[in-house]
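[1] Can you look at this prediction? I've put the sequence above it.
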Amino acid sequence: MFATFLKLGLTSFGGPVAHLGYFRAEFVTRRKWLDDASYTDLVALCQFLPGPASSQVGIAIGFGRAGWLGALAAWAGFTLPSAAALIVLAFGMARWAQLAQSGAVHGLKIAAVAIVAQAVVGMKASLCPDRPTSGIAVSAALIALSIPSAIGQLTAIALGGVVGWQMLPLKHLAPAQHRRYEISRTQGMILLTAFACLLLLLPGLASLTGMQWVKAAAVFYRSGALVFGGGHVVLPLLQASVVPPGWVANDVFLAGYGAAQAVPGPLFTFAAFLGAVMPSPLGGWQGGLAMLGAMFLPAFLLVLGALPFWETLRQRDAIQRAMRGVNAAVVGILGAALYDPVWTSAVHSRSDVGLALAALGLLMVGRVSPVFVVALTAVGGFVFAA
């Protein structure tokens, strides 16, 4: 299981949609570990839940094939290659302080502008297709801009869920059969209870102890637990939590986010970069791996806990409506983040605007891989600085 997912972790470029395509080719077409209907059903569950959808699909496939150790092996194989690459980058930026101010790193920040803009456009089309959901997105953006902190973002998400629950129309889904996984409802309830307890209690524990690593774990766990709509949404949630306290400089944050687009595997491995550049007692390999674990722990608890309850969840119209509202709200939050901090921190001149537009054109019109776009913008930033 580890070797199979390690191969995917080393080669799966292109973001979560591409990852799901790689998974289908490997596990449905080639290995025939599950049929197309079961795979599609699993993807639907993971897209319904918060967290990194492609990683959660991999965890569930590993669990269905080889139990608890199979789930852990699948996650490790898919995640560790990109996490290791980003931790090495963090070491480089820590050793050569001038690297953070170089033209190449400025190019990475401009790449983040284009990538986030593409994500906003794509998510708007799929998650805000009508006027009510577009209205939720605009309102969430206004809240996020008016209250530029994690509190503002969480408020926008909560209000989006409430408005969606009360106002959004939804067609009732017909009952469906689901593949059985060797996990009982009791085990699922224990996992979901652990997820909720950690989400509620970690911030209080951090306040009581005052220990930085507990505070950081609470921040990364909360971000992993509340990311709806795709990995890009992790950008505003983490930026509002790690930059204002001074744990990570904003320039370093955006450069790392840009570099995270150029590595294979899930975007959530950005947590490893941040943990590696944070001050003592974090930092280095131990900080990177610790924050990586805190970021992905909610994904484990949620997907394995929800498997026995999937049919109940999908039949609750109120939950489905609330999730539509939450997904619309995160589009607005990401749109607000596109302006501040992404645009305001990266674009300072006409040449920056031109480079960002060129990168966006390559992504959206040319359908060029983000890996090449990130490399080109890094070279462009270096040339302009020179």
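    Sure, I can see it.

[2] can we go C-alpha only for contacts and neighbour counts from here?
    Noted.

[3] Return the set of buried residues in the helix or strand that contains Leu376.
    Taking DSSP states H and E as the criterion, Leu376 maps to helix 370-385. Judged by neighbour count using 16 or more other Cα atoms under 10 Å, the buried positions of helix 370-385 are 370-371, 373-382.

[4] all helices for the stretch 51-200 of the chain, in order.
    Counting by DSSP state H, counting those that start in this stretch, the stretch 51-200 of the chain has helices at residues 53-95, 103-127, 131-146, 150-167, 185-209.

[5] Against that first model, consider the following:
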Amino acid sequence: MSAPDVPSRANAGDAAEVFRVFLRLGLSSFGGPIAHLGYFREEFVRRRGWLDDAAFAHLLSICQFLPGPASSQLGFAIGLLRAGWRGALAAFLAFTLPSALLMFGFALYAPQFLHGPMGTAVIHGLKLVAVVVVSHGLLGMARSLTPDLLRVAIAVGASALVLLGGDAGWQFVAILGGGLVGALLCRPAAFDRAATLPLRYGRRLAGVCFVVFLSALACSLIPSGAAPSLRGLAGAFYRAGSFVFGGGHVVLPLLKDEVVVAGWIGTDAFLAGYGAAQAMPGPMFTLAAYLGASVDLGLPPWLGAGVALASIFLPGFLLLTAALPAWSALVSRPWAARSVAGINAAVVGLLAAALYDPVWREGVTGLADAVIVAVGWLLVWRLRLSAVWALAWCVGAAVAGSLPIGPLA
């Protein structure tokens, strides 16, 4: 795939630069997968200009289509476009390692980390950060990707479908519906060719990745016995990563079936890890590091953590690598360009639905929370400060409000 159709800035970076940027995000991106999209847009579209909104939504659309952790896949793709395969690996490692190490440490040393009023207040503050970041990202994307009434209608329809459906599978239906309506009704000029992806590999490698994905999935379905083993652990987490659509919280019931129902880990330990994952920056899939370290394999805990972590991320990355070349070729065709315009509008609707449920509903419980969110929103929107400032404000205000003498108590 040649690069003349894309801005030269898209492939002007190096792996060290990618690692530094994603490490900062890996240390500060609280709020779960939906919030990560807001962080990514703020960092790579508004602040650094590595992508424009069309290219960002282009990548997000395909990541939403595929099983796996959408925010991590998006980061992997951004690193790939910026600095090649080293950039993709750097993005994954930098974004994932902070929370993976924290979850591994939690498995070993801190089973009571989230208990107590202070821990509860910190978690609540992180939920308010998610409200600020997601609402900020949503407004910016809506301005670019829903410029006419048709695409506004697609976004509203997608949002209503997801909210009324209540199941993660409806996200997939909403994106397909947006693509179909866009292909039929959107104007041919709705998609900008400048958003075509500057890939550094072709369909041959994409085909190899798809074959590897299918082969590994077939191997993971071979029974490994009731007792936990390294091969069984790898298979369980590979299956979870292969079959989860929506990422984030959606992977939890799959993992529970794999490790709790199988008797490898107790329900209390599983729920403790789930609670800890809510307080961690970076991808929620790093819960796998906690679970892998907690399963008694008779081996060093770090080995179980590493195998579980690699196994749950691998299928999503293989599928993304396999799909990107065909996706890039399609968007140069008028009908596909119209379809992508509809998909982009549907993505805006999905973000709006997620902003309401669960981000707003789980985060904002009263007037004090609404005030905290409003101030945080002013920090990033009006004052154009980094999301780190909103993080510090929301967590600090939530902790202060939990104290008997706090101003918001």
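    Thanks, I have the structure now. Quantities reported herein were computed from a predicted structural model and do not represent experimental measurements.

[6] Where does the helix holding Leu376 of structure 1 end up in structure 2?
    Matched against structure 2 by TM-score structural alignment, helix 370-385 of structure 1 falls on residues 387-402.

[7] Mean per-residue distance, that stretch versus structure 1.
    After superposition onto structure 1, stretch 387-402 of structure 2 sits on average 1.1 Å from its aligned residues (mean Cα distance after the TM-score superposition for structure 1).

[8] Now tell me what touches that stretch from outside.
    Stretch 387-402 of structure 2 is contacted from outside by 28, 39, 117-118, 121-126, 128-129, 132-133, 369, 372-373, 376-377, 379-380, 406-409, using Cα atoms under 8 Å, 6 or more residues apart in numbering.

[9] Only the buried subset of those residues, as a PyMOL command please.
    Filtering those down to the buried ones (16+ other Cα under 10 Å) takes a single PyMOL command:
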select buried, resi 28+39+121+122+123+124+125+126+128+129+132+133+369+372+373+376+377+379+380+408
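
[10] quick one: the helices in the stretch 201-350 of structure 2?
    203-220, 230-243, 251-255, 267-278, 287-294, 301-330, 334-354.

[11] And those: which comes nearest Asp53 of structure 2?
    For the helices of the stretch 201-350 of structure 2, proximity to Asp53 of structure 2 was assessed by Cα to Cα; helix 334-354 is nearest, at 9.7 Å.

[12] Superpose on structure 1 and give me the mean offset of the closest one.
    Mean deviation of helix 334-354 of structure 2 relative to structure 1 after superposition (mean Cα distance after the TM-score superposition for structure 1): 1.8 Å.

[13] in structure 1, what residues pair with that helix?
    Going by TM-score structural alignment, helix 334-354 of structure 2 sits over residues 317-337 in structure 1.

[14] Quick one: distance of that stretch to the chain centre.
    Chain-centre distance of stretch 317-337 of structure 1: 15 Å, with Cα atoms, centre = their mean, to the nearest Å.

[15] For stretch 182-193 of structure 2, measure first residue to last.
    Distance between the two ends of stretch 182-193 of structure 2: 16 Å, counting by Cα to Cα, to the nearest Å.

[16] swap in stretch 160-169 of structure 2?
    Per Cα to Cα, stretch 160-169 of structure 2 runs 14 Å from first to last residue.

[17] For that stretch, which residues meet the burial criterion?
    So for stretch 160-169 of structure 2, counting by 16+ other Cα under 10 Å, buried means 160-163, 168.

[18] now do stretch 178-190 of structure 2
    Under 16+ other Cα under 10 Å, the buried positions of stretch 178-190 of structure 2 are 178-183, 186-188, 190.

[19] likewise stretch 246-257 of structure 2?
    Buried residues in stretch 246-257 of structure 2, counting neighbours by 16+ other Cα under 10 Å, are found at 246-252, 254-256.

[20] contacting residues for Pro188 of structure 2?
    Residues counted as contacts of Pro188 of structure 2 (Cα under 8 Å, 6+ apart) are 334-335, 337-338.

[21] For Val250 of structure 2, give me its contacts.
    168, 244.

[22] how near is it to Ser294 of structure 2?
    Taken as Cα to Cα, the span from Val250 of structure 2 to Ser294 of structure 2 is 21 Å.

[23] Next: Pro281 of structure 2.
    20 Å.

[24] Would you mind measuring from Val331 of structure 2 to Leu287 of structure 2?
    35 Å.

[25] What of Gly75 of structure 2?
    With Cα to Cα as the criterion, Gly75 of structure 2 and Leu287 of structure 2 are 18 Å apart.

[26] of the two, who's got more company?
    Leu287 (31 against 26; other Cα atoms under 10 Å).

[27] Find the nearest non-adjacent residue to that one, please.
    Ala277 (6.2 Å; Cα to Cα, 6 or more residues apart in numbering).

[28] Could you give the number of residues near the one you found?
    Neighbour count of Ala277 of structure 2, defined by other Cα under 10 Å: 25.

[29] Just to check, it is in contact with Met103?
    Yes: the criterion here is Cα atoms under 8 Å, and Ala277 of structure 2 meets it with Met103 at 7.2 Å.

[30] Which neighbours do the two have in common?
    286-287.

[31] still on that earlier bit, ok, of the buried residues of stretch 178-190 of structure 2, which one's closest to Leu324 of structure 2?
    Taking Cα to Cα as the measure, Leu324 of structure 2 lies nearest Gly179 of the buried residues of stretch 178-190 of structure 2, at 16.9 Å.

[32] one step back: and the buried residues of stretch 246-257 of structure 2 as TSV, adding distance to Cys209 of structure 2?
    What follows is these, written out as TSV (distance: Cα to Cα, whole Å):
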residue	distance to Cys209 of structure 2
Gly246	21
Gly247	21
Gly248	24
His249	26
Val250	25
Val251	23
Leu252	26
Leu254	24
Leu255	24
Lys256	28
